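Participant: What follows is a predicted structure for the sequence shown.
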Amino acid sequence: MGPTTNGATHDYQLLKNEFDVNLGLLDLFELLADLGYLGLVADYDLPPVSLPHRKPRRSKKCPVAALTDAQRAANGAHARRRVKVEHAISGAKRLGCVAQTYRNKSNSFNDRIMAIACGIWNWHLTQKKTNLI
């Protein structure tokens, strides 16, 4: 995970800026990505990355473009795994200063705010678990 950035920069572009293709750092992890990272396998020469199946384009040869039942089931399983990540991101954004426009000039403080928000969310999850027992 790299430093926080502002503006409308795509996540895959941030990943390419942060991790050099030749370092092989991404080979150490099991990658679970969405369709925004389609070029990941080709650019980084990785083992298979868990990506959902794309719906094929309609054409004259294939007028009915749809996923097979097996592909739909695989996409559902992929979504069930990814939803945990999306919930963690939204949990960190519950701290208002993470989700709103931040006007501090210090770049190092941006990362601290995100680390604090993630820590509070993790603490909330542990408290929620202990109260259920």
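Facilitator: Structure received.

Participant: going forward, measure contacts between C-alpha atoms and count neighbours the same way
Facilitator: OK.

Participant: can you pull out the helices in the chain?
Facilitator: With DSSP state H, the ranges of helices along the chain come out as 11-18, 40-44, 69-92, 96-99, 107-132.

Participant: structure B:
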Amino acid sequence: MVKKLHTVKSIIITGQNRKVIYLSHIYGGRNHDYSIMKSEFDMDKQWFVDVTVRADLGFLGLVNDYGFKSDLRLPNKKPRKSKNNLSPELTKQQKIENRAHAQRRIFVEHSIGGMKHFHCLTHRIRSQSSVIMDQFFGLAAGLWNFNIS
């Protein structure tokens, strides 16, 4: 039973054709993206072999924990402000790389937005059953896949 959650999260894996390939169970909004990833995908198995993975900065630990031998693309992180670096900025090359990364990752954002297009995810779900919320997410992903095919 899920109580007092204002938001829910799920891990979504899509291809460049914008189809939802994988949709995880839902988690409370206070859970971090990478902790959800670790609970869904066992670190001992080779999950992402021979694929290019483009993730956002919420998944910085992927390289160390999952031992990527394939192509992993993450955006560049802005450096922290410190005594030596009072105005941290990304270099022009890093900004260009981040923009190119975002242009390739936009398919995932389009899939998420397409799932929200069916309005069952954007409105408040008053049921406190996580099973019903999982079914809403699954139905939205299935309708989105049907809509674009």
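Facilitator: All right, it came through fine. Quantities reported herein were computed from a predicted structural model and do not represent experimental measurements.

Participant: about what we covered before: Phe29 of the first structure is nearest to which of the helices of the first structure?
Facilitator: Counting by C-alpha to C-alpha, Phe29 of the first structure lies closest to helix 40-44 out of the helices of the first structure; the figure is 12.9 Å.

Participant: Output the residue interval of the second structure matched by that closest one.
Facilitator: Using TM-score structural alignment, the residues of the second structure aligned to helix 40-44 of the first structure are 62-66.

Participant: returning to that earlier point: tell me which of the helices of the first structure lies nearest to Leu26 of the first structure.
Facilitator: Between those, helix 40-44 lies closest to Leu26 of the first structure; by C-alpha to C-alpha that is 8.1 Å.

Participant: picking that back up, of all the helices of the first structure, which lies closest to Gly2 of the first structure?
Facilitator: With C-alpha to C-alpha as the yardstick, what comes closest out of the helices of the first structure is helix 11-18 (6.3 Å).

Participant: what range in the second structure does the closest one sit on?
Facilitator: Against the second structure, helix 11-18 of the first structure falls on residues 33-40 (TM-score structural alignment).

Participant: where's His101 of the second structure relative to Asp50 of the second structure, distance?
Facilitator: 19 Å (C-alpha to C-alpha, to the nearest Å).

Participant: Those two: who's more crowded?
Facilitator: His101 (18 against 10; other C-alpha atoms under 10 Å).

Participant: Just give me the match in the first structure for Pro79 of the second structure.
Facilitator: Looks like Pro79 of the second structure aligns to Pro56 there (TM-score structural alignment).

Participant: my guess is its match meets Leu67, correct?
Facilitator: Yes. Counting by C-alpha atoms under 8 Å, Pro56 of the first structure touches Leu67, with 7.3 Å between them.

Participant: Of the two, which one has the most company?
Facilitator: Leu67 (14 against 11).

Participant: Leaving out sequence neighbours, find the closest residue to the alignment partner in the second structure of that one.
Facilitator: For Leu67 of the first structure, the aligned position in the second structure is occupied by Leu90, per TM-score structural alignment. Distance criterion C-alpha to C-alpha, 6 or more residues apart in numbering; nearest residue to Leu90 of the second structure, sequence neighbours excluded, is Lys78 at 5.8 Å.
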